[in-house]
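S.K.: turn this into a structure:
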Amino acid sequence: MNGSKISFLAFGELVVRQLTDFSNNAFAALILLIQDARTPMAVSSGGDDIMQSHES
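M.R.: The predicted model follows:
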């Protein structure tokens, strides 16, 4: 009985850790997307090509 309780707590801790890692990664990805949206010319070389052709 005691052993199963310990393994359940360990499993719960593992799940929480996985969820925390996932949410941190998702948050970081969201920040990167927002930064990319704010600076469209820095996203890719394709964006630069479009801007250059627009200017000339």
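S.K.: when you work out contacts or count neighbours from here on, use the C-alpha atoms and nothing else.
M.R.: Will do.
S.K.: what helices or strands is the helix or strand where Leu33 lies leaning on?
M.R.: Taking DSSP states H and E as the criterion, Leu33 maps to helix 2-38. Packed against helix 2-38 by the contact rule (3 or more CA pairs under 8 Å, 6 or more residues apart in numbering; DSSP states H and E) you find no helix or strand.
S.K.: one more, please, to line up against the first structure:
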Amino acid sequence: MKAFFIIAVITVLAYWFWRGIMKFMGMFSDHAEEIFYDDGRLLSQSEERKSAQP
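M.R.: Down below sits the predicted model:
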């Protein structure tokens, strides 16, 4: 159980580290910013906003 917890923490840290890199690169490159925003959660939220508007 301890090993699973350690793997979960490493996975979360790696995810946020990758997101941070993509956001930082987004300041210099539009392509990197597109990759950063091409996130399932952000994409679904933007779709919900579109459907909510008349």
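S.K.: report the next helix or strand after the helix holding Leu33 of structure 1 in sequence order.
M.R.: Beyond helix 2-38 of structure 1 on the C-terminal side, the first helix or strand identified by DSSP H and E is helix 45-55.
S.K.: what packs against that following helix?
M.R.: Against helix 45-55 of structure 1 (3+ CA pairs under 8 Å, 6+ apart) you get no helix or strand.
S.K.: starting at the chain centroid, how far to it?
M.R.: Using CA atoms, centre = their mean, to the nearest Å, the mean C-alpha position of helix 45-55 of structure 1 is found 28 Å from that of the whole chain.
S.K.: before we move on, what about stretch 20-28 of structure 2?
M.R.: Distance, centroid of stretch 20-28 of structure 2 to centroid of chain: 11 Å (CA atoms, centre = their mean).
S.K.: likewise stretch 1-10 of structure 2?
M.R.: The answer for stretch 1-10 of structure 2 is 21 Å, by CA atoms, centre = their mean.
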